[in-house]
Structure formats: structure tokens, C-alpha cells
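Enquirer: what follows is a predicted structure for the sequence shown.
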Amino acid sequence: MSQTPSRLTTASGIPVVDNQNSITAGPRGPVLLQDFHLIEKLQHFNRERIPERVVHAKGSGAYGTFTVTHDISRYTHAKLFSAIGKQTETFVRFSTVGGEKGSADTERDPRGFAVRFYTEDGNWDLVGNNTPMFFIKDAIKFPDFVHTQKRDPQTNLKSATMMWDFWSRAPESLHQVTMLFSDRGTPDGYRHMDGFGSHTFSLVNAGGERVWVKWHLKTQQGIKNLLPEDAARLAGSDPDHAQRDLFGAIAAGDFPKWNVFIQVMTEAEAATWEARTGWNPFDLTKVWPHKDFPRIPVGVLELNRNPVNYHAEVEQAALSPANIVPGLGFSPDKMLQGRLFAYHDAQLYRVGTNHQHLPVNRPRCPVHHQQRDGSMAGSAGDPNGSSAAQNYAPVDARGSAPQGFGHGDAGWPLDGAAARYDERGESDDFTQAGNLFRLLPADEQERLTSNIANAMRGVPSDEIRLRQIGHFTKADPAYGAAVARKLAEGGAR
């Protein structure tokens, strides 16, 4: 039996008499301004696109569940980890980083891997990538770095010169550059890649004891990457390959899963490890070797429900690493500290003042605060409850007796003068990049150096080329020699 179509109305619920013909002065006359349905339809159409993200513009998303499989209560009192078998609703957004919203899913680029946990204490957003490290260690460099990955302001084209000039002057990027130009720089969709919180975070237990932690999500589907020629072919034939693969798998009931792990480092271990290795445990360009800090299993993340409306649930999803819950915490990681401000600020600009009211962003627990008004505010969509709720916090003359950061976290001991510190002269930017190169099988090393040579062919400056080859050579002589040879031969073989 056929269903009766829903009655078409304006956004205010007024029935639309005719959706095919504008009101005109006579059959051939000009259109009248009083045709409100026409005006509303065109006005909304003109405003259908919100500003795309500056980075991570193109992405895919899905809902799922996180299930605790191992007890980590010795490290954290966060309620979502309180019992084995406990489940928490999640939302995950995957993305490419440098390209625009219409770019291809298969471009050589890091992939965003952002997980929201809708816990009983509020939203926890683990906003990371598919790599355990990053290009830079201080957020003050981030706008400059991203500009080099975007379009040249004169030609409006991507510029190999800009990219390699920046990387050659910032040897801290070498570790991530090595990962980016390896096979893992072009993952085969989102289901077949790992995820990482990347930054150093912290956990606090019921006794107020803190440990430093890194988060790992290991795909149960197995790692699958695309060869450069396959990535290029798909960019032309199916630029939405990763979106299609993820949506189709979930729709077919083939739910992707990731095993969730943590690496744990005590404060005492942080001091001794840095003294032994020279590596700052809060440096985002570095990783913690598994032999020093083994992975500890925590749970399983499963994606099992596709969004119904992409714009409402994926495009308007607004995640931020500043969203943590009691039992979790931050670290002195300089990049993380910058992101704690930058992400929420970007969402205020991109989505709106009250973006937390949108269903995908709304916590699944009661919310009470004194934030009021602004664009799109209203009691019907306001998780804060009635608009008549008190709009200020009363001041207690006795104070609040604050202790540390709150939620049992005693805070960090600080040492030294407040100043700008340049660590470049004392930082080891080469050992871990060399370790990664030596870890790769010979065929992957060959593809890595070919990919780099191909990417550097568009750099006309010998100075930039030589500076970058010098970094590869410091990481491993064979690494630098292979890139230099392939560049001298006119590109990759």
C-alpha cells in the first residue's frame, strides 16, 4: 500500500500551496517579493554550507559502542572504565587532513581518527590521527605548517616548494614525514588503519595518583594500504572510496572493530627515561617504544550505526581534545595545550555559539551551566534545561578551597622561569625517524624513498633539496643516499 506523502510546509510549518511556480505579476510578469516560500527556499539554499574545517575538511562518521574488556581502575577512576563489560555509546569521525571537502579520500595524507565517548560524566573526545606522532611539537608553528599544505596564495595550486621548505627547516617533522611517505600514508579506507591519541595524556585513580598515558586503537580488520598507482587510480575513479567503504560495510552488518590499548608511564619513569634517551615524553614528534612501555589492553570499539543525515551528524560534529571527564587529564605537551584552545574556538566560528546543543554534540547526561543566549539558543534544544534556570553562579565568600586541577588531579610541579624556550639545539629529531626507516622491510624502504623523490621533483631549489637530504642522512645514511640517488636520476624508479 502506498504511503500518503507528507504535506509540504515552510520552515515555520505553513502549508505550501505550490512548489513549482513563483508568484508573478501576470503569467509573464516579474516575480513578486511577497512570495515568501520562494524567498525562504532561496535564502536557505544560499546558506546550506557552513564553513568547511580548515583542516580535516573531508571526513566520514559513524556511531558505535565501546566495551570494557580489561580492568584499568588502578590507573583511573573514570566511570566509563568502572566495570568489565560496561558499554558506552560512541561517535567516530575519520578524515583526511590537508585537502578540501571535495578532495579525494586516497590522497597521501595523515588521517584523522576522532572518537567521542558519550559518558555519564559528559563527553570525552579522543581526537587523534592514524599516526602516533606529528610534524611539529609546538602549536605556535601550526598555522604556518598548515599553510604549506594548502594552496599557494598566488597560483592557487599545491606547492611542493612550500612543503619541503618548511620540513627541511623543521627537522622535528622528519619522523612524521617518514611515516607519511611510507605505505601507511595511503591507507585503504578507514576500516583498515590504526588510530592513536598521539599526544601524551594522563590518568588519575581514586587515590589521586597520576600516570602519563598514550592511547592506541588497533584495527581488527588488519592493516591495508594502497600502492601509489592504486591510490591515484581511485582518486580518479572513486574519490569517495573511504566513505563508500565505511558506510557500505556498516550497512551490510560488517561492523568494523578496534582493540583499544594504553601505554602507561609513571612520573618517575618519565624522568629516568628522558635522562636515558634524551627524549621528552611530552614531545608529540616522538613515540614511546613498546619495549619500554608495553601496550595494556582496555577494551573494544565497534562501529555499528551509520548517520541518517550526513550534514547534521558528521559535518556539524564538533569534537575537541579539551573535552575530558573526571579520571582523565592532560599533560604539558605543547601541541596538546594549543589544541585545547584551538578546537573549541574553531567550532564556535564554524558551527555556532551553541553547537553543543546539536544532537551529535549533546552530552547524554544532565547539563547545568550559566551560559545563555547566542545564536540558536532555545529551551527546546537546550540540554541545560529551562530557559528560566538561574543565569549566574552565586559567590561563596568562604571560597571553594580548590585543590590542584580538580577531580583528584593534584596538578603538575613546575620549574623554571616563564619564557619562550627553543629546544631545537638540544632535541634529537633523527634517531626515531631512523628507527622507523630501519624497521621497514626492504620493499617498503624502496617505495618510501621513491615516494619522497617523486614528491620532491617539483622543488626547484637545490638548497631545499640538500637540506632535506641532510636530514634523511642523519636518520640513516642509506635513507639519504636512496633519496639523493633517485632525485639525481630524475625521480623514482
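Expert: That came in fine, so what should we check first?
Enquirer: only C-alpha atoms for contact and neighbour calcs from this point on.
Expert: OK.
Enquirer: let me know the distance separating residue 405 from residue 330.
Expert: Separation of residue 405 from residue 330 (Cα to Cα, to the nearest Å) stands at 10 Å.
Enquirer: where along this protein do the helices fall?
Expert: Shown for the chain, the helices assigned by DSSP state H span residues 36-46, 142-149, 160-169, 174-180, 228-237, 241-251, 267-277, 310, 334-350, 431-439, 442-456, 462-475, 477-488.
Enquirer: for residue 294, find the nearest of the ones you listed.
Expert: helix 267-277 (13.3 Å; Cα to Cα).
Enquirer: elements contacting that closest one?
Expert: Here helix 267-277 touches strand 210-219, going by 3 or more Cα pairs under 8 Å, 6 or more residues apart in numbering; DSSP states H and E.
Enquirer: what about the strand it packs on, distance to the chain center?
Expert: Here strand 210-219 is found 15 Å from its chain centre; the criterion is Cα atoms, centre = their mean, to the nearest Å.
Enquirer: how about stretch 470-484?
Expert: For stretch 470-484 - counting by Cα atoms, centre = their mean - the centre lies 30 Å from the chain centre.
Enquirer: second one coming, line it up with the first:
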Amino acid sequence: MADKNSTNGSSPKPSTQALTTNQGRPVGDNQNSVTAGRRGPITLDDFQLFEKMAQFNRERIPERVVHAKGSGAHGNFVVTHDITKYTSAKLFSKVGNTCPMFIRFSTVGGEKGSADTARDPRGFAIKFYTEEGNWDMVGNNTPVFFIRDPLKFGDFIHTQKREPGSNLKSATMMWDFWSLSPESLHQVTILFSDRGIPDGYRHMNGYSSHTFSLINAAGELHYVKWHFKTNQGIKNLPVEEAEKLAGADPDYSQRDLHHAIERGEFPSWRVQIQVMPESEIDKFKYNPFDLTKVWPHADYPVIDVGVMTLDRMPDNYFAETEQAAFNPSNIVPGMGYSPDKMLQGRLLSYPDAHRYRIGTNYDLLPINARKNAGANYNRDGAMRFDGNYGSLPNYEPNSFGGPAQDPRYTERPYTTSTTLEKIARYDHRENNDDYTQAGDLWRLFDEGQKNRTAKAIADSLGQTPLRIQKLQLSHFKKADAEYASKIASLLGKDQHPEYLHGPDAAELPAAARLPEK
């Protein structure tokens, strides 16, 4: 339960203290990463992003800083449909191909001992042990996320953890951040809807959320989003039942998964993709690489790829589930990335976090090790427990027959935009619609789900200062007038229309540059 009194509810006072890096360099923009053009990838000279990410990754030992509470299982993936026109990856070279895989489900914000039934997104991370190396799909049970720029990731996660002073969870921290970050509205709507509390891990979908790419044998690139649709059917927990289970059986989701596999009721998911040709990225109605938005299925229908089935629990939880390390940069030939800013940040953040949490050689642990043969020039490091490549040379190029590069596997260049722009910190909220998709989702709900979603939001938002309530209600109104009015009514603000117009500009911090829709 969030602490109603935590975080000072008074209006923010102008700060006279300059924001700086750890070394004292003044910061001019703490809201936007440096990118190669408005839609372009993040560049390596963004020292501020890397400092924030590296610092954030080292905040907790030894549990994961996010996704600390998790459950894992082994299984197999089978290709059921031909997608060779999109990718040259050997795994998809013919229908019927199979590969072993390991999955780790998790909650996101809670500590390792927290309840499985919290209102929280669920992690959905899969490691495919293919013949060309490991392919990791690190996603969630929602197709979008709260933010679109990785510079804000540590800030966001802090709001889901504990307040520095009281060490209590704080609704004020969460809604303060969300109200000042309207790009979160789509994910917030999902989180407080019926799907905010899945009934265990077997009855929820998974999504890559990020946009990746596939490259075929002709070198043609298509951008894709991955979907994992549960064959068990979607089931969610009512709030009252979730709260009871949090006390009676905090390991409910893990127990459900374990017992189902023990009974031989092997859970499975249909693996699907949405496909966007590279030539269409500038023709789409918004940035296709924006993690806060979905691709409408009417525009880009899902295409079946295969089936994933879980049939074995780990022999040892620590050795497998706890030490499993997933990395979105682990892809195989025939696959690629995209200019998705959040994905670009995770390509750096995930392996950095693993090296800190588990060690330099985390990818040699059995649960993380590739199943195919391979060799490179990476050597030494703490806990190197294999032969360390013996007396083979540890440099390249060399004339002693060490492993050599193969130009056939050079990464295929990809397009970020047909418009060349300067490398700079672009305001990700400028000319960006953060309300339509959240409103569209609200309008899909039936009356019962609308009422339950509004109540869940009002119960949480009602614990915050009035200025935060006013700002957040103004966002709901921009998404859908009914959305705002139902919540305002539950908060007792429906007779005060001024609450739907947001706070005065003087009540907002300088970072909250909110564009009008």
C-alpha cells in the first residue's frame, strides 16, 4: 500500500542548484538523448546517458535492479510457418525447425520477496539457443512502455521503488512522474485496466514491445514487432483476489507455473510478427520506433511464425532462473535492430548490468552459454572457469590461425529516416501525440472494464497532492472526456471543472514542457 503522506505534497519551489554530471559538468537537457536526427539511433558521445545508465545499473546488489522476482522454465520453439521472405536466419529456414529455449517471467518493480500478484507489468524474457548463437527476446506482457527515451529510465524506475526518506512505496512519486510525462498515458491505461494483474504467467501474452528488424537473403530489411499469444487464454485477477493472494500465497504465479508443468499441462504460446517494409517508415502516421505506441493490426496484421511450449522446470533455481542473463543485443544473422531509442539504450544497459551483477564472464554460465561452437579473442576476467582458449593468440589480426572475421556477416545498414538531420538532443514530446492511442484503448473497454479501470486509478491517484491530480486529470481528458470524468467523479472533483484543465504553469517544474494537443 502506498504511503499517503510520503513525498512532500506542497507546490515545488524553484531550485537554485544547478543539475550536473557526477564530475560537476552542468547539464543543459536531462530529458532527451543525443540522436542522429529526430528518429535516429543514439550516439556514443551521449556521456550523460551512459553515466546515468551505468550508475543506475549499480544501485543494487545482488538482486536485479528491476525484474528481481522471477520464475523460469525450459521448453522448445517450433517453426510452423515460412517467413524466409523476411529473414535468412537458419532457425527459420524451413517449417519444422526446432530449438531449445528458456524463459523467465517476472514482476518489474517489486523486490525479490514481493508478491506475484502486484499491479505491475510482467517481464517476458526468452533465450533461444539457435545453431547460429543465442537469440534473446527481452520483452514485457504489454506492447508499449511508460517512456520513449532511455535517459528517463532510471528516473521512472525510482518512482516504482521506495521513497528515499521513508523507504515506503509512494503513489505520489508514481503519479508525479506520470503526470509530468504524458507519454506514459497509454501504458498507464493498460496497467490500471483488467490486464494490470495477470492470473499467473500462463494466461498472459508477451511482446517484444521494441521494434526489431529481419533481413532476408537478398539483403531486404523489414521492421518487425514480435508477439507471443497465450494458448491458455487471457485471464486476469480481480483486485480483491489479488490482494488476498499477496498475503496468502505471494508466490502464486510461480507455484501455478510449476504445478502446471508437473501435471503435464505444458503452457504454450503462438509466436507472431507484425511486418513493416523499410520503405514505409516515413509514410506512417507517427514514428514507428516509438515504444509508447502500437502498430494497429488493421495496418500491419500479425503473421504466424511458430509455437513455443514450456515442458520442464529448472533443476536449480539459482543456477538457472536467478543467473539467467538476457540481452536484447543477442541476435543472429538475418536479424537486426532499429532506431528505437529505448532499444538502443537497452543494448548498452543490459550487458553492463549483467557484468556488474553476475560477473565479466556471465555468458559462460551454462544457462547463458551458446550451444553452437564459436571462438573469439575475449579473455580473462573474474571467474573464468573454462580453458580460456589455452595458448591461442589473444589478439587480432594474427598470423597463427585464430578465428577470422567473415564479411558475409557484416551488419546490413538500415535507414532511420529519409531526412538527414543534425545530431542533437531532440525533444521527444515535440509534435508527438501521446493521447490518441490511450483514448482508443479506453474506448475499446466495455462499461464494466471502464468502471474498474477508473476505480483502480482513483484509488491510487487519490493519495497524491491536488496539483498532481489536476495535471493527470487533464491528460485523461485529452485522451477521452469520459475517461477523465469517471475518475474525477470517483475523486469527488466532478463538480469542479477547473480540475480537468491542469495546474497553473507556475506549479510545474521546468522539465515539464507539455505540448498542447
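Expert: Thanks, I have the structure now. From a predicted model like this one, the values you see are computed outputs, not experimental measurements.
Enquirer: just the TM-score for the two chains, thanks.
Expert: The TM-score (TM-score structural alignment, normalised by the length of structure 1) is 0.85; 429 aligned residues with a Cα RMSD of 1.8 Å.
Enquirer: circling back: and the helices of structure 1, which is most packed in?
Expert: The highest mean neighbour count among the helices of structure 1, using mean count of other Cα atoms under 10 Å, belongs to helix 174-180: a mean of 23.
Enquirer: so where is that helix in structure 2?
Expert: Using TM-score structural alignment, helix 174-180 of structure 1 lines up with residues 185-191 of structure 2.
Enquirer: and stretch 197-209 of structure 1, how far from the chain's centre?
Expert: 20 Å.
Enquirer: surely residue 428 of structure 2 and residue 149 touch.
Expert: Yes. Counting by Cα atoms under 8 Å, residue 428 of structure 2 does reach residue 149; the two are 7.5 Å apart.
Enquirer: looking at those two, which one has more neighbours?
Expert: The residue with more neighbours, out of residue 428 of structure 2 and residue 149, is residue 149; 24 against 17, by other Cα atoms under 10 Å.
Enquirer: contact partners for the counterpart of that one in structure 1?
Expert: Mapped onto structure 1 by TM-score structural alignment, residue 149 of structure 2 lines up with residue 138. Applying Cα atoms under 8 Å, 6 or more residues apart in numbering, we find residue 138 of structure 1 in contact with 334, 335, 338.
Enquirer: how near is residue 230 of structure 1 to residue 91 of structure 1?
Expert: Residue 230 of structure 1 is 30 Å from residue 91 of structure 1, by Cα to Cα.
Enquirer: counterpart of residue 463 of structure 2 over in structure 1?
Expert: Under TM-score structural alignment, residue 463 of structure 2 pairs with residue 458 in structure 1.
Enquirer: if we can go back for a sec, quickly note the distance from the match of residue 149 of structure 2 to residue 56 of structure 1.
Expert: For residue 138 of structure 1 relative to residue 56 of structure 1 (Cα to Cα), the value is 19 Å.
Enquirer: ranges for the strands of the stretch 1-150 of structure 1?
Expert: In the stretch 1-150 of structure 1, the segments counted as strands under DSSP state E, counting those that start in this stretch are 59-68, 87-96, 111-119, 122-129.
Enquirer: out of these, flag the one nearest residue 435 of structure 1.
Expert: strand 122-129 (20.5 Å).
Enquirer: if we can go back for a sec, neighbour-wise, which of residue 405 and residue 330 of structure 1 wins?
Expert: residue 330 (19 against 11).
Enquirer: touching, that one and residue 210? I think so.
Expert: No. Between residue 330 of structure 1 and residue 210 there is no contact under Cα under 8 Å: 10.6 Å.
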